[in-house]
Each structure stands twice: as structure tokens, then as C-alpha cells.
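> Quick check, what structure comes out for this input:
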Amino acid sequence: MPAASSSFDTVVDERGIFTDYAYFSSMSSTWLDHAARFCADVTRRLALGPGSFVVEVASNDGYLLRNFVAAGIPCLGIEPAANVAAIARAAGVPTEACFFGRDAARDILGTRGGRPADLVVANNVLAHVPDLDDFIGGLALLAGPRGVVSIEAPHLVALVDGVQFDTIYHEHYAYWSLLAMEAALARQGLRVFDVERLATHGGSLRVFSAAADHPPSTALLALRAEEAGRGVGGDAFYSGFGPRVRAVLDGLRAWLDGCVAEGRRVCAYGAAAKGNTLLNAAGVSAAEILAVADRSSAKQGRLLPGSRIPVVSPAAMLALRPDDVLILPWNIEAEVAGQLRTAGFAGRLAIAVPRLILRDAPV
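Below you'll find the model as predicted:
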């Protein structure tokens, strides 16, 4: 799948990013719970059972598909990162390690005598795709004339409203409104018939589409009208975003400078890409943040790019006795805060997006 090219942007080769990957979805209980609810709901909605077939593209470590395995519903994961695919297979989730597109879809259909999938899932992957027509064309092939394609993606409107600039980084090739997604799916013969709004990633969409003609849901008609009313298709919708980003960075910078002046010890939690984007944009270094904790052993013992802040285990971070912990993955703030309070951290917790918020320990 060749990387797209543009006269305006430098596009990073996806094979250099995703062939060996350090993100594991099962590290987050928030994501495990979200996946379990989706699988239960869609199983009822589509009446899936032992005679059905489910494919997830970008299936990571099998965190979602293991729910279908447990329910006795045949499934297959497609995951480009060989190291992550191996973990999924070890957990009992059938997984192919390859990049996805039309050729991969044809290979899967070939092993099944041409029988399409009943459900094709593509969660939080559409932003990572440089060749959209090849990727979505593959989804359409897998679903065939009667299958359903379910896609989750962070909503562009939420990104703009929430000043979520830290999700704009090299792994993401596009940012999705319903307007743009419907157009991209329609080019490959997929018609959107329903949409759900989700709280994940600070505001996401779950979009259902199919080659078959389904009547549009009330929720779909309402979101189409909302995006049109907000002017998502025009330039004016995005005006002022830059100054709002600058305000977030200035707020973080001022707080950290104040902590240094007061002699407060600051650490951070979550060695995720969004956090690294935030820290580098604000010019943060290891002189201001002592360490970043992460539950993934694949990240521990490394340094964050640019800032050179060491990545350690949560226990090692707490052993540094920080006064404040900055939660970088603000989208799972409640989960992280619960873990830290349970572990005995009694200092202040902070998030920086969409503005700096400090939370004292409950009395």
C-alpha cells in the first residue's frame, strides 16, 4: 500500500510506523470495557452467531475480537504490526499480520470460498490510512452485498471544539467529519445508514455503512444537519484554532514554570503520541518533568522523543515522590486518576487540554 504524496505535506511511510508498534489497546480498562459493550450490542443488532463471520481491521492485540471468540462467533483480525499480532494469536484470537487493502481482502475471501463477512470492524484506524480508496475498497469487498461495515473515528468537530491539537501528529493522515467519511465511503459503494456519538477520544463517531440500501436513521439525519449548520465544509469553521492552541500551550508552560520556581516535583502519566506532541509543542524537557509513567513494558526504559524524558513504570514514577502528575492521555483521565489514587498518590493531578485543570486529592 504506497504512501500518499502531496505538494503541501510530508507524509510518513506507514510501514515505518506500524510494522513494529508499541501501543497495546488492552493496557486500558476503558478500552476493554468499550470494546465489550460494542461487541454485545452489535451481536444483538445483527443477530450474529456461530454461523457468522466477523473481521476487524487494525485489530491490535485482540482486545475487541476476544469478545467474539468467547461468544463462539468466528472472527479474524488483520494487524500490520507483527509483534502485536503475535500477542493476539497467543491470546487465542486468529490474526493475520499484514497491511490491509483490496489485495488483502481478496486473499481473505479466497480462503473462505468467496463468502463475505457479516461484520467488518475498523475502529480508530481510518485516520492512519494514506491510501483511502484502497483501504475502504477492501472493506467494501469484505462486506460484500449484505455485510455491515462499522467504523469508529475521532470526530473532527470535537477536535476543533476541544482544542485537541495534540492528536495531530505523524501517525494520522486525516481527521474525520461525517461529511468527509460519507463521501469517502460512497466512492467505494458503501452507504452510511446510522451513526452513534461516542465519548471516546474526547468525542468520536461510530458510523455504520453497507452496500445494501438501508433507510437513514434519525441520528444520521440530525448529525448531517448539525455539521452543515456548523459549516464544517468551509474554511470559517476552523478560524481561530491556532490562537486557541497557543493559549493551551501558554497555560501549560506557565504552570510548569511556576512549579519549577516553587520547587515542586512534577511527573507525567501516559507515554502516548498525543502526550509527546503536547510536550514538544510546549518545549517541555526533563528539567521540568522528571519521568513519564506507562503501564506498557514495551515503552519503559526508553526516552520520549524530543523532550528526552525517561519512561518508567507507574511504581517507579511514584517512587520519585512527585507533588504533581500531569495526565497526558486526557481521554482516559478518570481511569488514570483512579489507578493513581488507589496506588496512594495524594498530590495534584493535572490535564492541559482543552485548558489547564488541577485536581487535588479527595479529602
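> From here on, just use CA atoms for contacts and neighbour counts.
Will do.
> so how far is E96 from A86?
9 Å (C-alpha to C-alpha, to the nearest Å).
> higher neighbour count, the two?
Using other C-alpha atoms under 10 Å as the criterion, A86 and E96 rank with E96 on top: 22 against 19.
> For the comparison step, fold the sequence that follows:
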Amino acid sequence: MGALPERAVAMLAAVHARPGLTRAEASRVLGIGTGGAAEVVGRLVGERLLAEGPVVPAVGRGRPTRRLTAHPEGPLVLAAVVTHESWRVDAVELGGASVAGLSGRHSGEPAGAVLAELRRSVEDLRARFGDRVRGLGLAGPGIVLDERWLDATVLGWTDVDLWSVWPDAGVLVADNDATLAALAESRRGAAVDARLALHLRVDAGLGGAVVEAGRLLGGARGAAGEFGHLPMGDPAVRCACGARGCWGTAVDGGALARLLDAPEPRDPVTYARQVLARDDDAARAAVATVAAALGRGVAGLVNALDPDVVTLGGLGAELLAAAPGELDAACRAGLMRFRGGTPPPVVAARLGEDGPLTGAAERVWDRWWARLRR
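Predicted structure coming up:
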């Protein structure tokens, strides 16, 4: 598809952000007249990029209008996520809804084997949907440099080429799972409309990102947000990254195992969820200690970054649910005095485990809008 006029691309982006937007609402959002909006919509419907629903009765004296949605034969993007235990790839239509998906599990196999499974699933979805597929976004469980190279220390993966999943994709972007979850929360989750949002995701370690007015602050090589490697943990504990005292080692399944005098878990995420599900004094005490360590670190980042809201994903949300008092008390104790009266809310990520996948899709749509404007 060739370039589209700016108004047409803006219309697509508006409907993507707000599925079900009426034609009249879209004209107001874009600052164009109803006649101009009708012309743009007509072109987009003709090119099978948008569809119009039934007539919506007018409110007051306005004219009846129609809701705008994804075309049933319209563009799709593929979004994939690899975790320390599993992989998943979905086909996502305009507006963010998934229309198909494939998934599987792995047990820390070499990166090549896991990506080969993911590549076969991507090929299956491409065969199913043909040229409707516009690109691929990938979320990885570690540092992703230059939107391509993954280092997942817990899995022992280094310099993994994520682009091998679809080498000749027209649009291909990759990033850290926590970074993409942060973007998703700002677009479709608990941080919508925040001026500055801080997202933290606890998995096998801790990562996160800062989003300012809907824009990720990614750093020089896209590796910003590795908050789990701030030296806010126990200096006696060595992290898989090679440093000592990383904050992530104080808030994950490994931290719970040490508090319970258990061996280092092979699968720290599954182990953490097993401890969270227990109903005994030792488990509750360990969870409270880890939740407090998470709260203290949140306070430090709030003091440094001044966010409107802090969203917690992965095990972070589960720790918040299990020990809200301990997490909140530790956070408040670490805040500067002037923040004490109105600290930013610390809330569970609304999108949950779908966050990284949703963020991966959003990145591809962003790149596709840019291509349409050329």
C-alpha cells in the first residue's frame, strides 16, 4: 500500500486508539468538518482499512452517525512474547483485539529451539492471513539492544537475534517485555492520560520503563528501564548479571526461596506463585518481606522520577495483592516529605500478562502509521 494523506492516517490512528469512535466524534478529534471526515472515511472503507457499523441515533439535534471499527478483511499485525517459561504469538487487528493466536511452553531450551517454534507459528499465521499481515513485534525476557539483540541472563541466552523469527518482515520491532508492557499500560491500561508513568514488572528479576505523554523513554540503545539492577538489594547476593546487590534479587522467587531456606528455584516465577498461594506463617512472612523491598525501591524511583502513577505487572501485581499494607508502608516511609500528602498511586497493571503482547502490537502499529505517511 502506498502513502495516505495525513488526515487518513490520523483517522486510522484515532479509531485504533478508540475502537467504536463515531464518524462525528472522529471529525471533532481531528479538527475537520463532517464533510471532510465523510470523505476520509469513504476512502478508508473503500481500501478495506476501516468498516462502518449501523447508524447511531443522534444526541440532541445532531445528525445520525456511524461507529468506525476494524475492517473484517483489514490489516493485522503479529505480536509475540517469549517468557522464561513460554512463548505466544497473536494476530491483532486495528483497535487492539486479537483475532487468532498460538502458544507453547519451553523449559529453558537453547534460544534457537524456542525461536524456531515461534518462527513456525508466525509462518502459520502469515499463511492463514496472507498479505493482511503488516509486521511483527516481539517482547523478550531480558535486555534487547538496538531493537534486535536479546540477552536473557536467567535463561543463559546472549546475543540472540530476534529478527530471525521473520527475517524479511516489512516492519519488525523487538523490545524488553517490561518496556512494552509499560507502553501498553499508557495506551490501553492503568496509565492512560498520565503525564509521566512508571511501570515495573517483576518476573525472573525486575524490569520497567518510563513513559512520558505516551512516549517511551528508551535510552541510547533502547536498554533504559533496567531498574532491577539498581543496587537496592542485599550486597551479599550476586545477580545473574554479574553485579552484587541488585534490587531484582530482593523481590523475585529467588528472594522468597532464600527467606524460606529453600534451594534456588529452577523456575523462580512458578516458585514465587507457589509461595504466594501458601497459607502458612513462614510463607506470609517471606511475602511481606519481599513486598516491603519492592515498596522501598518504588519510593526511590518516585523520588527520582516524579511519576503521576506507578503500575506493577507480573509478580509485582501479585505481591501488591498479597501484602498491600507492607508494600504501601515501605513505600511511604521512603518518600521525601513533600510527597507524603499526595503520593502517586501504586496500582496493579490493568492488562496483566497481556501487557507485553499488547505493547508489541502497539509498536508495530506506530511504525506502520509512519510508513503510511511517507
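> What would you report as the TM-score here?
The TM-score (TM-score structural alignment, normalised by the length of the first structure) is 0.33; 203 aligned residues with a C-alpha RMSD of 6.8 Å.
> what are the ranges of the helices in the stretch 251-374 of the second structure?
Using DSSP state H, counting those that start in this stretch, the helices of the stretch 251-374 of the second structure run over residues 253-259, 268-277, 281-305, 315-322, 324-334, 355-372.
> got the buried residues for the second one?
By neighbour count on 16 or more other C-alpha atoms under 10 Å, the buried set for helix 268-277 of the second structure is 268-269, 271-272, 275-276.
> Which one of the residues you listed is nearest to A174 of the second structure?
V269 (22.7 Å; C-alpha to C-alpha).
> that older thread, now distance to A197 of the second structure too, for the buried residues of helix 268-277 of the second structure, in TSV please.
Listed next are the buried residues of helix 268-277 of the second structure as TSV, based on distance: C-alpha to C-alpha, whole Å:
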residue	distance to A197 of the second structure
P268	27
V269	25
Y271	29
A272	26
V275	30
L276	27
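> And the furthest pair within those residues?
P268 and L276 (12.1 Å).
> Report the next helix or strand after the helix or strand hosting L249 of the first structure in sequence order.
L249 of the first structure is part of helix 241-262, with elements assigned from DSSP states H and E. Downstream of helix 241-262 of the first structure, the first helix or strand assigned by DSSP H and E is strand 266-269.
> Name the next helix or strand following that next one along the chain.
helix 273-281.
> Give the buried residues for that following helix.
So, applying 16+ other C-alpha under 10 Å, buried residues of helix 273-281 of the first structure: 273-280.
> now it and helix 241-262, what's the angle there?
80 degrees (axes from the mean of the first three to the mean of the last three C-alpha atoms, to 10 degrees).
> pretty sure V192 of the first structure is touching V207, no?
Yes: in this structure, V192 of the first structure is within contact of V207 by C-alpha atoms under 8 Å, at 6.9 Å.
> for the stretch 101-250 of the first structure, what spans make up the strands?
119-123, 148-154, 191-198, 204-210 (DSSP state E, counting those that start in this stretch).
> Now that we have those, can you turn them into JSON lines and tack on distance to G251 of the first structure and mean neighbour count?
Compiled in JSON lines, these are given as follows (distance: least, C-alpha to C-alpha, whole Å; neighbours: other C-alpha atoms under 10 Å):
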{"stretch": "strand 119-123", "distance to G251 of the first structure": "33", "mean neighbour count": "24"}
{"stretch": "strand 148-154", "distance to G251 of the first structure": "25", "mean neighbour count": "24"}
{"stretch": "strand 191-198", "distance to G251 of the first structure": "28", "mean neighbour count": "20"}
{"stretch": "strand 204-210", "distance to G251 of the first structure": "26", "mean neighbour count": "23"}
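> Now render those as a markdown table, adding distance to A90 of the first structure.
Output for these, formatted as a markdown table (distance: least, C-alpha to C-alpha, whole Å):
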| stretch | distance to A90 of the first structure |
| --- | --- |
| strand 119-123 | 21 |
| strand 148-154 | 26 |
| strand 191-198 | 30 |
| strand 204-210 | 29 |
